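A.B. asks: sequence first, then the predicted structure:
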Amino acid sequence: MSKSLILALSLLTTTLSVSSALASSGSHWGYEGKMGPANWAQLTPENGACAGKNQSPINLTGFIESDLKAIDFSYRAGGNEILNNGHTVQVNYAKGSSMKIDNIQFNLLQFHFHAPSENHIMGKSYPLEAHFVHADKEGNLAVVALMFEEGKENSALAGAWSQMPAHAGDKSVMKTTADANKILPASKDYYRFNGSLTTPPCSEGVRWFVMKEAVSASKEQIHAFEKVMHHGNNRPIQATNARPLLK
């Protein structure tokens, strides 16, 4: 088997793994009761990492001053499918959008939402948080997190919100292609830490980039997402342990 084919299969496997963790309605886990976050690590051997020492989300505080390099975002309109998997509402992204950091290109796979926010910034919780999930050619993962504050309506979300699937398992082709670049804030300054996926299998080794600047979403937009989810879909804050948090 050629090296290029091995890499392609590796990326496909990782993409499917991320999709399974963040988009599969068949995953037997949830946010409440016996299937809730406190028991994720015990639900199946594949979820063992949920009991790890470098888990997400966290409360971002106690920062170390660092010369963080700018993220080179190369996003274009590409959100072509929206789905409700019972755990979140997710917009799947076509190939062609990426970000570059550490001299590595990470391709945008999808973005999805949590309410209330999973990460906190200096103890503050936000009513809504978006995660933009990326993978490089070797399958390494990077997540850009964006906080929303209640305020004016967010026009960049309008297309996705107008097609938000009401029931778990529903999905549809986007009528208007979503543009992740328009969702991001004007300032691209960020906090950085190493963590994990915030849903089973809670895989570690994920690069996290949390935007410092929040954007707005209206009360109606936030409520519409909460109504579709029927419950909070945020994993509780995890211990930071010895991880450095950079700003």
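C.D. replies: Everything's here; your move.
A.B. asks: only C-alpha atoms for contact and neighbour calcs from this point on.
C.D. replies: Noted.
A.B. asks: would you check how far apart D72 and F111 are?
C.D. replies: According to Cα to Cα, to the nearest Å, D72 and F111 sit 18 Å apart.
A.B. asks: which of those two has more neighbours?
C.D. replies: A direct count of neighbours by other Cα atoms under 10 Å for D72 and F111 places F111 higher, at 22 against 13.
A.B. asks: top helix in the protein by residue count?
C.D. replies: helix 3-23 (DSSP state H).
A.B. asks: for that one, buried residues please.
C.D. replies: Buried residues in helix 3-23, counting neighbours by 16 or more other Cα atoms under 10 Å, are found at 11, 14-15, 17-23.
A.B. asks: repeat that for stretch 34-44.
C.D. replies: Using 16+ other Cα under 10 Å as the test for burial, stretch 34-44 gives 37, 39-41, 43.
A.B. asks: tell me which helix or strand comes right after the longest helix of the chain.
C.D. replies: Next along the chain after helix 3-23, taking DSSP states H and E as the criterion, comes helix 40-43.
A.B. asks: and W208, how far is that from A38?
C.D. replies: Distance from W208 to A38, by Cα to Cα: 22 Å.
A.B. asks: got another, please set it beside the one above:
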Amino acid sequence: MTLHARALSAALSIGLLSSALSASAAPPHWTYTGSEGAAHWSEIDASFAQCALGHQQSPIDITRTVKTALPQLVFHYGSATPTIWNNGHTVQVNLPPGNTLQVGDQTYELLQFHFHTPSEERIQGKSQPMVVHFVHKTAAGELGVVAVLIKAGRANPALSPVFEHLPRKGEKITVDELSLDLAALLPASLGYYDFAGSLTTPPCSEGVHWMVLKTPTTLSSQQLGAFRKLIGSNARPVQALNGREVKESE
């Protein structure tokens, strides 16, 4: 197997979902704890003001929903050779074009997926050990994120190629012979919760369409432990709902 790895300067790191909107070369530094943690993001830079001032912030605790005839999530996912990146905030799996999600008359292109531990989204106050966020973008630039909760259980063979090649901080890895079966990353049941939200990392921009699947997948304790050892806790606290309606598929 040919393994190509290259280290990137920490100054070039960009945060999670914000990378789907901007490619700023040297963004302000932020973390999840301490003086640069989530409670202080809005103080770090003027561009982060939405983290405190926004009224549709993510993540949320899903406690009350309205059953609705939501459109089906139709995933046109195939196989792809990923680039696995440790950007200092998470492990992000960047993907080539060609994998899409159809939601009603809206088509989203899959850009990347990444992980948070514990899960940022909660259901009835309960979090899971991890969540994976699949970040999509329409041709008009609108973001749609599918969240798949992950509980501890059996090892996940579909994710094993990623967890077997976890990069060090600032490192990007491309394995020429590695091909991810993207459809296998999803649970069999695709019922979901639907709501308007934001990026869960600075600059916390709003206008993100969130779709949280109701059925979780699993990772083994060893897989979960490997990620935590590398990244640590990287979940933003839940945010106020501020009157938003959360729809639930029937």
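C.D. replies: Thanks, I have the structure now. Just so it is clear, the model here is predicted, and its values are computed rather than measured.
A.B. asks: TM between them?
C.D. replies: Here the TM-score for the pair of chains, by TM-score structural alignment, normalised by the length of the first structure, is 0.89; 231 aligned residues with a Cα RMSD of 2.0 Å.
A.B. asks: so can I have TSV of the buried residues of helix 3-23 of the first structure showing distance to H231 of the first structure?
C.D. replies: Below are these laid out as TSV (distance: Cα to Cα, whole Å):
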residue	distance to H231 of the first structure
L11	33
T14	28
T15	27
S17	24
V18	22
S19	21
S20	20
A21	18
L22	16
A23	17
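A.B. asks: quickly find the element holding H112 of the first structure.
C.D. replies: H112 of the first structure belongs to strand 104-114 when assigned by DSSP H and E.
A.B. asks: what span of the second structure is the helix or strand just after that strand aligned with?
C.D. replies: Helices and strands here follow DSSP H and E; after strand 104-114 of the first structure, the next one along the chain is strand 120-121. Aligned using TM-score structural alignment, strand 120-121 of the first structure spans residues 122-123 in the second structure.
A.B. asks: ok, the one residue sitting closest to the centre of the first structure - contacts?
C.D. replies: Geometric centre of the first structure, nearest residue: H131, 2.5 Å, by Cα atoms, centre = their mean. Contacts here follow Cα atoms under 8 Å, 6 or more residues apart in numbering; on that basis H131 of the first structure touches 111-113, 143-146.
A.B. asks: now the second structure: which of those residues match?
C.D. replies: Shared with the second structure under both residues aligned by TM-score structural alignment, their matches' Cα atoms under 8 Å, the contacts from the contacts of H131 of the first structure are 111-113, 143-146.
A.B. asks: which one of those residues sits closest to Y126 of the first structure?
C.D. replies: For those, the closest approach to Y126 of the first structure (Cα to Cα) belongs to L146, at 9.9 Å.
A.B. asks: can you tell me the SS state at the equivalent of the closest one over in the second structure?
C.D. replies: The equivalent of L146 of the first structure in the second structure is V148 (alignment by TM-score structural alignment). Three-state assignment for V148 of the second structure (DSSP: H, G, I helix; E, B strand; the rest coil): strand.
A.B. asks: so V148 of the second structure sits right up against L213, yeah?
C.D. replies: Yes. Counting by Cα atoms under 8 Å, V148 of the second structure does reach L213; the two are 5.6 Å apart.
A.B. asks: please say which of the two ends up with more neighbours.
C.D. replies: Each of V148 of the second structure and L213 has its neighbours counted (other Cα under 10 Å); V148 has more, 27 against 22.
A.B. asks: in the second structure, which spans are helices?
C.D. replies: 41-44, 50-53, 160-163, 221-231.
A.B. asks: if we can go back for a sec, list just the nearest of the contacts of H131 of the first structure to F225 of the first structure.
C.D. replies: F113 (8.5 Å).
A.B. asks: and for the closest residue to that closest one other than its chain neighbours, the neighbour number?
C.D. replies: Sequence neighbours aside, A130 is the residue nearest to F113 of the first structure in space, at 4.4 Å (criterion: Cα to Cα, 6 or more residues apart in numbering). Residues within reach of A130 of the first structure, counting by other Cα under 10 Å, total 21.
A.B. asks: what's the counterpart of A130 of the first structure in the second structure?
C.D. replies: So, by TM-score structural alignment, A130 of the first structure is matched to V132.
A.B. asks: let me know whether that match touches F113 as I believe.
C.D. replies: Yes. V132 of the second structure lies in contact with F113 (Cα under 8 Å); the separation is 6.6 Å.
A.B. asks: which residues touch the match of L146 of the first structure?
C.D. replies: 131-133, 186, 212-217.
A.B. asks: can you redo these as a markdown table with distance to E171 of the second structure?
C.D. replies: Listed next are the contacts of V148 of the second structure as a markdown table, based on distance: Cα to Cα, whole Å:
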| residue | distance to E171 of the second structure |
| --- | --- |
| V131 | 22 |
| V132 | 20 |
| H133 | 20 |
| L186 | 26 |
| V212 | 29 |
| L213 | 30 |
| K214 | 33 |
| T215 | 32 |
| P216 | 29 |
| T217 | 27 |
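A.B. asks: which of the residues you listed are buried? Put it as a ChimeraX command.
C.D. replies: In ChimeraX, a selection of the buried entries from the contacts of V148 of the second structure looks like this (16+ other Cα under 10 Å):
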select :131,132,133,186,212,213,214,216,217
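A.B. asks: check the contacts of V148 of the second structure against F48 of the second structure and report the nearest one.
C.D. replies: H133 (21.1 Å).
A.B. asks: mind checking what T68 of the second structure lines up with in the first structure?
C.D. replies: So, by TM-score structural alignment, T68 of the second structure is matched to S66.
A.B. asks: distance of I101 of the first structure from V144 of the first structure?
C.D. replies: For I101 of the first structure, the distance to V144 of the first structure equals 12 Å [Cα to Cα].
A.B. asks: quick one, which of the two is more surrounded?
C.D. replies: Taking other Cα under 10 Å, I101 of the first structure and V144 do not tie; V144 has more neighbours (21 against 14).
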